[in-house]
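Q: Give me a model of this one.
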Amino acid sequence: MYKHILIPTDGSEISAKAVEQAIALAKLTGAALSALSVKEPFPYSAISEMQPTPPQEFYDAQERIASARVKSVVDGAAAAGVKCTATTVEALHPWEAICDHAKANGCDLIVMASHGRRGVAALLLGSETQKVLTHTATPVLVVK
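A: Model prediction:
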């Protein structure tokens, strides 16, 4: 059925639910998993003489956070006997990185959390999940 499942994670509680579902589905279908965490780019527009965080320190912190997120997925997958690779990427728009990663790596399913944004925020901002649904040709399983 599925051979390669992409599970993007932002480390949130709802994202953890999506990870659980992705691992269970991968185990059931014999699919491999790809864990992806998207890092924020350094806000260069904020550079001034009084920069509170040096760029390298910012990059290092982003990498530590993203690596911990995907390591959690890899560890959970290993405990379930599921093959899992981990990737961290820097992107201004996480949805683009998710769509690109799925396409470039031949993923045949993306499992994502729905962040349940409501009201005006949903209308104005949308969610990364909604943007992935809109822009990818890969099937998407949304976990609430």
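Q: hey, let's count contacts and neighbours off CA atoms from now on
A: Noted.
Q: Tell me the helix or strand right after the helix or strand that residue 78 is a member of.
A: Element membership for residue 78, per DSSP states H and E: helix 55-79. Per DSSP H and E, the first helix or strand lying C-terminal to helix 55-79 is strand 84-90.
Q: buried ones in that next one?
A: 84, 86, 87, 88, 89, 90 (16 or more other C-alpha atoms under 10 Å).
Q: ditto for stretch 96-113
A: So for stretch 96-113, counting by 16+ other C-alpha under 10 Å, buried means 96-99, 101-102, 107-113.
Q: Same question for stretch 18-32.
A: Buried-residue list, stretch 18-32, by 16+ other C-alpha under 10 Å: 18, 19, 20, 21, 22, 23, 25, 26, 27, 30, 31, 32.
Q: Looking at the residues you listed, which one is closest to residue 67?
A: Of all those, residue 67 sits closest to residue 19, with 15.2 Å by C-alpha to C-alpha.
Q: of all the buried residues of stretch 18-32, which two lie farthest apart?
A: Maximum pairwise distance among the buried residues of stretch 18-32 (C-alpha to C-alpha): 17.5 Å, between 18 and 30.
Q: Here is the second sequence; please produce its structure so I can put it next to the first one:
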Amino acid sequence: MLKIGRILCPTDFSDFSERAYQYALTLARHYKAELFLLHVVRPVMIGYPEYAIPDSVNEFYGELREYAEEQLREFAKAHAEGGVQAVVAVEEGVVTESVLDFARENSVDMIVMGTHGRRGFQRLTLGSVTEKVLRKAGCPVLAVRQPAHDFVGPESGGEPVYLRRILLCSDFSECSERALQYALSLATEFGGELSLLHVLEHLPSDVQFEGEKARVIHLLEGEVPEKERSCCKIKAFVRSGKPYEEIIKLAEENQTDLIIVGVRGRNALDLALFGSTTHRVLQLGPCPVLAIHA
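A: You can find the predicted model right below:
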């Protein structure tokens, strides 16, 4: 079993963060983990700051903080279940940095956040806070966006976590290798099926794809350590096309409960790759997405 001792769930009291909290609460109950419920009070732009009275500004922020703490306590009380009592916290500052700082300072093992899927122009700002945290966090981040397919909830038949089909997207990089270890641990723990997927891009013909397919499947299967091949059912898939489209297609075909992706570092190229694939999987995927850092 994975060792998850501390889970952080940031909230802005929206429906999206409420669903994410349900996941955080259920996982905390399963792993007997400490659960933090965090709200960040963002700085307010004050007109004519040179005329602002410091005591009045401090009083304003104090009242804002007290109100947020009261809302958090009521939120936690309304959603309490299974003996899990969340530790509520309010921070002031930029949301992304506050979440990352809190996670680091409190040695959090997993962050669970809500996001939302939008199309058209609005997709450019989709869940911007969640995505920034997902890229920069030092621990795994689970992104939940009112998916078509859940792995917690009443449909689980009494089990707190119903994780039966996991999809791992691999590009044979170091971050994919770490994500594979995490995926194997989850599949073994919950008796689930693990699908390994690699997508070949820019192939000029079907003939070339068929020639590559057997080789890549062999590579995918070789990624799994010998001692772990009997711990869970493993299937290898190779597709040709745009990575995010093939990831989503396979997830829908297999009724996947969880998509796992490895996330690289923080340089410009890494962020571009994140934007082109993981971003769209977050938007359009049928289930929650778990990001694992190298």
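Q: thinking again about what came up before, can I get the buried residues of stretch 96-113 of the first structure in a markdown table including secondary structure and distance to residue 133 of the first structure?
A: Below are those laid out as a markdown table (DSSP: H, G, I helix; E, B strand; the rest coil; distance: C-alpha to C-alpha, whole Å):
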| residue | secondary structure | distance to residue 133 of the first structure |
| --- | --- | --- |
| 96 | helix | 11 |
| 97 | helix | 13 |
| 98 | helix | 11 |
| 99 | helix | 9 |
| 101 | helix | 14 |
| 102 | helix | 12 |
| 107 | coil | 14 |
| 108 | coil | 14 |
| 109 | strand | 11 |
| 110 | strand | 10 |
| 111 | strand | 11 |
| 112 | strand | 10 |
| 113 | strand | 12 |
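Q: from those, which is closest to residue 121 of the first structure?
A: residue 113 (17.0 Å).
Q: Hmm, the closest one is touching residue 132, no?
A: No. Judged on C-alpha atoms under 8 Å, residue 113 of the first structure makes no contact with residue 132 at a distance of 11.3 Å.
Q: Need the residues touching each of these two.
A: Residues touching both residue 113 of the first structure and residue 132 (C-alpha atoms under 8 Å, 6 or more residues apart in numbering): there are none.
Q: And the helices in the second structure?
A: Along the second structure, counting by DSSP state H, helices occupy 15-31, 54-78, 95-105, 128-136, 174-190, 206-223, 243-253, 268-276, 278-284.
Q: Residue 182 of the second structure: neighbour count?
A: 18 (other C-alpha atoms under 10 Å).
Q: What's the separation between it and residue 108 of the second structure?
A: Distance, residue 182 of the second structure to residue 108 of the second structure, using C-alpha to C-alpha, to the nearest Å: 16 Å.
Q: what does residue 209 of the second structure give?
A: Residue 209 of the second structure is 43 Å from residue 108 of the second structure, by C-alpha to C-alpha.
Q: try residue 42 of the second structure
A: For residue 42 of the second structure relative to residue 108 of the second structure (C-alpha to C-alpha), the value is 22 Å.
Q: and if you look at residue 47 of the second structure?
A: On the measure of C-alpha to C-alpha, residue 47 of the second structure and residue 108 of the second structure end up 37 Å apart.
Q: Kindly report the same for residue 199 of the second structure.
A: Noted for residue 199 of the second structure: a distance of 32 Å to residue 108 of the second structure, by C-alpha to C-alpha.
Q: Then residue 18 of the second structure?
A: 20 Å.
Q: Quick check: most distant residue from the centroid of the first structure.
A: Here the first structure reaches farthest from its C-alpha mean at residue 49, the gap being 33.6 Å by C-alpha atoms, centre = their mean.
Q: can I get the helices of the second structure in TSV with distance to residue 235 of the second structure?
A: Formatted as TSV, the helices of the second structure follow (distance: least, C-alpha to C-alpha, whole Å):
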stretch	distance to residue 235 of the second structure
helix 15-31	26
helix 54-78	40
helix 95-105	34
helix 128-136	27
helix 174-190	12
helix 206-223	8
helix 243-253	12
helix 268-276	25
helix 278-284	21
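Q: out of those, which comes closest to residue 233 of the second structure?
A: helix 174-190 (8.2 Å).
Q: what stretch of the first structure does that closest one fall on?
A: On the first structure, no counterpart of helix 174-190 of the second structure exists by TM-score structural alignment.
Q: list the helices and strands that helix packs on?
A: Packing partners of helix 174-190 of the second structure (3 or more C-alpha pairs under 8 Å, 6 or more residues apart in numbering; DSSP states H and E): strand 165-169, strand 193-200, strand 258-263, strand 289-293.
Q: want to throw those into a markdown table with mean neighbour count and distance to residue 79 of the second structure?
A: Formatted as a markdown table, those follow (neighbours: other C-alpha atoms under 10 Å; distance: least, C-alpha to C-alpha, whole Å):
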| stretch | mean neighbour count | distance to residue 79 of the second structure |
| --- | --- | --- |
| strand 165-169 | 24 | 27 |
| strand 193-200 | 22 | 31 |
| strand 258-263 | 25 | 23 |
| strand 289-293 | 24 | 23 |
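Q: mind putting those strands in a markdown table, distance to residue 66 of the second structure included?
A: A markdown table is the format used below for these (distance: least, C-alpha to C-alpha, whole Å):
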| stretch | distance to residue 66 of the second structure |
| --- | --- |
| strand 165-169 | 41 |
| strand 193-200 | 46 |
| strand 258-263 | 37 |
| strand 289-293 | 33 |
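Q: of the ones you listed, which approaches residue 177 of the second structure most closely?
A: Among those, strand 258-263 comes nearest to residue 177 of the second structure, with 8.0 Å by C-alpha to C-alpha.
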